[in-house]
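Visitor: Quick one: sequence and predicted model below, then my questions.
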Amino acid sequence: MPEGHTLHRLARLHHERYAGTAVRVTSPQGRFAADAALVDGQVLRRAEAHGKHLFHVYGEDRVVHVHLGLYGTFAESALPAADPVGQVRMRLVGRTHWTDLRGPTRCEVLTGVEVDALHARLGPDPLRADADQERVWDRVSRSRSAIAVLLMDQAVIAGVGNVYRAELLFRHGVHPMTPGKSLDRALWDDMWSDLVALMELGVHRGRIDTVRDEHLPEATGRAPRQDRHGGEVYVYRRAGLPCLICGTEIRTEVLVARNNFWCPTCQPA
């Protein structure tokens, strides 16, 4: 499932290409046809993201909400638009570009009240200007749950997925099963600042890179990572391989229905 940086990258792209202009909105597949008719021909005011949710705002009570889920994808290109291929849930056509959406978990038009309710259910998003770090710390510092569980809880922090979870904990030497209430405030502040920086880098590069310069392939002579997710990481999907810092074999276990990864030496219990 795409993590928060992907949705913010899409929001910025869509805002740049479509905001301020009337947009044609259709549903070649037909499943979104009734809602598409509500916004078709309207001026897109802005595109924004909160966690793993994307919003196209056409008016106070006309907001297209998209959650990509595991299989949702956007395809973007300059005009002229090609004929729809496959099950296109939503097509946007602006003055210079067109965009197709396929396979999302959610694609719907919401009212302002419904959007507000959705925002209220989500935790602060490290990539949003309105992110309330104190609200996150309050939840984390009072919880007996493992920090690896809390980081994946979208009601605690919106936008963090399996990759950022594993990499953030490794970069700060925190064992995944450490209870939230056991974290030191200074350590948490460092983790939050690091998370913001890593996710902003993800928006800029379009992939997740978490390895510090001194541990990159060009600095150590190791082979670059070969993985469909791209990016250089310390532990994510590296189970059984040596830690890039200490050489210990990276471990994995299922946590919150997802494979978690950590180094038992760099992240002692």
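Guide: Yep, it's here.

Visitor: Please make it C-alpha for all contacts and neighbour counts, starting now.
Guide: Fine.

Visitor: Buried residues of stretch 27-37, list them for me.
Guide: 27, 28, 29, 32, 33, 35, 36 (16 or more other Cα atoms under 10 Å).

Visitor: Next: stretch 173-180.
Guide: Taking 16+ other Cα under 10 Å as the criterion, stretch 173-180 shows 173, 174, 175, 176, 178, 179, 180 as buried.

Visitor: next helix or strand past the longest helix along the chain?
Guide: When the chain is scanned for its longest helix (criterion: DSSP state H), the result is helix 185-205. Per DSSP states H and E, the first helix or strand lying C-terminal to helix 185-205 is helix 217-220.

Visitor: what's in contact with that next one?
Guide: 213, 214, 223, 224 (Cα atoms under 8 Å, 6 or more residues apart in numbering).

Visitor: Need the residues you listed in CSV (columns: distance to residue 83).
Guide: Listed next are the contacts of helix 217-220 as CSV, based on distance: Cα to Cα, whole Å:
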residue, distance to residue 83
213, 44
214, 47
223, 41
224, 38
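
Visitor: from the buried residues of stretch 27-37, which is closest to residue 164?
Guide: Set against residue 164, the nearest of the buried residues of stretch 27-37 by Cα to Cα is residue 32 (32.2 Å).

Visitor: Which secondary structure state does the residue nearest to that closest one when sequence neighbours are not counted sit in?
Guide: Setting aside the residues directly before and after it, residue 32 is nearest to residue 89 in space (Cα to Cα, 6 or more residues apart in numbering), at 6.1 Å. At residue 89 the chain is in strand, as set by DSSP: H, G, I helix; E, B strand; the rest coil.

Visitor: who touches residue 89 in this structure?
Guide: Applying Cα under 8 Å, 6+ apart, the residues contacting residue 89 are 27, 28, 29, 30, 31, 32, 100, 101, 102, 103, 104, 107.

Visitor: The residue nearest to residue 207 when sequence neighbours are not counted: neighbouring residues, count only.
Guide: Distances taken as Cα to Cα, 6+ apart place residue 231 nearest to residue 207, at 5.8 Å, with adjacent residues excluded. Residue 231: 17 surrounding residues under other Cα atoms under 10 Å.

Visitor: One more to weigh against that first structure:
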Amino acid sequence: MPEGHSVHRIARQFALHFVGQSVTASSPQGRFAAGAAQISGMRMTDARAVGKQMFLEFDERLWLRVHLGMYGAWDFAGDITADATTASANGRMGQTNQRGTVVGAESGAAPVSPAPASAAPASPAAGQNGENEDSLHSIGAPRRTRLRMSESEKLGMPLETFPPEPIGAVRVRLRTEGAVADLRGPTACEVLHPEEVQAVIAKLGPDPLLDDAGDGEDRFVTAVRKKQTPIGLILMDQAVVSGIGNVYRAELLFRARLNPHTPGKLVTDDLARALWKDWSYLLELGVRTGQMMTMDDLDDEGYTRALANRDDRHWVYHRAGKPCRVCGTDIVMELAAARKLYYCPHCQA
């Protein structure tokens, strides 16, 4: 399931290439024909992510709400930017424009306290992209290509014509003169009015990229410390904190040396605040790099290797039966609310 950093990156792609443009909406699959007709021909006026949910605003105060769920993905095509994060952050394009298709997001030493974003190594130079996951850190010269944005971002086959024919069961296609976005496999896709959007957002926990840092931290800490529920489940509760999924849950708990079975009530105030600050750091880093990078203090070679291979990127996630990078104890995997939970029984005792 796409986690918070992926949805923020997708929203920024829309902000850069669709907001301010008149949009033609259709439903090649047919399941969203009525909703597409409501917004077709309108101008997109805003694009924002809240945790794992995305909201696209159109004229007449209509919003398209999308939750990618387990299998959803956005495919972009046309005059697009391979990495829109820098453009959204400071008004400059993060990479050269690509006349192509962007296809949807997936996606040692003891952990250290969250470092400032500037402490992360620079993106690798051209030719050092992660081949295993088609990392997009240095695209090079403009070319016609395909790119999917969901949990991971993957380059595909070159694009010969524009707009491309829809591939698979496309729930909704949004098209401007220069770009196309195709949505496939979402859990939710609906047109809402402002009051309905507010009702959805009101049920969500704070998002570090949207909420005031102090207010968001206080809301999170208060919610955690009044629950008897294990912290390993609390972090996945989108009503407590927005955007955390299976990967970030496991990694945040390991970095904090916190047993996932610890009731929220027993998590100290200081530790709860440290979890929030670490989530803020990892989320910003994920949006900036396009990867769920959760290991700190990597040298240039280790950082490049981590970008190329998920197995070199995490402390415990997806490492069941493998030795802990810190103590050597085998990493444990168990099911928690039908989701796989990874942790070190020694470091997180």
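Guide: Received it, and whenever you're ready, just let me know what you need. None of these values were measured; they are calculated from a predicted model.

Visitor: what's the TM between chain one and chain two?
Guide: Superposed pair, TM-score by TM-score structural alignment, normalised by the length of the first structure: 0.92. Supporting alignment: 264 aligned residues with a Cα RMSD of 2.0 Å.

Visitor: Which residue ranges of the stretch 1-150 of the first structure form strands?
Guide: 24-26, 46-50, 53-59, 62-67, 73-78, 88-93, 97-102, 106-110 (DSSP state E, counting those that start in this stretch).

Visitor: Give the aligned equivalent of residue 245 of the first structure in the second structure.
Guide: By TM-score structural alignment, residue 245 of the first structure lines up with residue 326 in the second structure.

Visitor: Same check on residue 136 of the first structure?
Guide: Aligned partner of residue 136 of the first structure by TM-score structural alignment: residue 220.

Visitor: so residue 62 of the second structure touches residue 196, yeah?
Guide: No. Using Cα atoms under 8 Å, residue 62 of the second structure is not in contact with residue 196, being 10.0 Å away.

Visitor: Please say which of these two ends up with more neighbours.
Guide: Taking other Cα under 10 Å, residue 62 of the second structure and residue 196 do not tie; residue 62 has more neighbours (20 against 12).

Visitor: what's the spacing between residue 48 of the first structure and residue 211 of the first structure?
Guide: Applying Cα to Cα, to the nearest Å, the value for residue 48 of the first structure to residue 211 of the first structure is 28 Å.

Visitor: err, residue 43 of the first structure, not the other one
Guide: 42 Å.

Visitor: OK, contacts around residue 191 of the first structure?
Guide: Residue 191 of the first structure neighbours (Cα under 8 Å, 6+ apart): 168, 172.

Visitor: mind redoing it with 10 Å?
Guide: 168, 169, 171, 172, 174, 185, 197 (Cα atoms under 10 Å, 6 or more residues apart in numbering).

Visitor: now residue 229 of the first structure
Guide: By Cα under 10 Å, 6+ apart, residue 229 of the first structure lies in contact with 163, 207, 208, 237.

Visitor: one more time with 8 Å
Guide: residue 207.

Visitor: before we move on, the earlier item: what's the match for the residue nearest to residue 32 of the first structure in the second structure?
Guide: Match for residue 89 of the first structure (TM-score structural alignment): residue 171.

Visitor: Residue 198 of the first structure too?
Guide: That one, residue 198 of the first structure, aligns with residue 282 by TM-score structural alignment.

Visitor: gap between that match and residue 7 of the second structure?
Guide: Distance from residue 282 of the second structure to residue 7 of the second structure, by Cα to Cα: 14 Å.

Visitor: Could you do residue 198 of the second structure as well?
Guide: 18 Å.

Visitor: quick one, which of these two is more surrounded?
Guide: Using other Cα under 10 Å, the more surrounded residue of residue 198 of the second structure and residue 7 is residue 7, with 31 against 11.

Visitor: what's near enough to touch the more buried one?
Guide: So residue 7 of the second structure contacts 49, 51, 52, 53, 54, 105, 150 (Cα under 8 Å, 6+ apart).

Visitor: what about 6 Å?
Guide: Shown in contact with residue 7 of the second structure (Cα atoms under 6 Å, 6 or more residues apart in numbering): residue 52.

Visitor: What's the separation between residue 155 of the second structure and residue 104 of the second structure?
Guide: 10 Å.

Visitor: which residues are common contacts for the two?
Guide: Counting by Cα under 6 Å, 6+ apart, nothing touches both residue 155 of the second structure and residue 104.

Visitor: Mind checking which of these two has more residues around it?
Guide: Neighbour count, other Cα under 10 Å: between residue 155 of the second structure and residue 104, residue 104 has more, with 28 against 20.

Visitor: The residue lying closest to the more buried one once chain neighbours are set aside: neighbour count?
Guide: Using Cα to Cα, 6+ apart and skipping the chain neighbours, the partner closest in space to residue 104 of the second structure is residue 149 (2.3 Å). Using other Cα under 10 Å, the number of residues around residue 149 of the second structure comes to 26.

Visitor: Tell me the counterpart of residue 125 of the first structure in the second structure.
Guide: So, by TM-score structural alignment, residue 125 of the first structure is matched to residue 207.

Visitor: Report how many residues lie close to its match.
Guide: 27.

Visitor: With residue 340 of the second structure instead?
Guide: Quick note: residue 340 of the second structure (other Cα under 10 Å) scores 16 neighbours.

Visitor: contacting residues for it?
Guide: Counted by Cα under 6 Å, 6+ apart, residue 340 of the second structure has contacts residue 334.

Visitor: counterpart of it in the first structure?
Guide: That one, residue 340 of the second structure, aligns with residue 259 by TM-score structural alignment.
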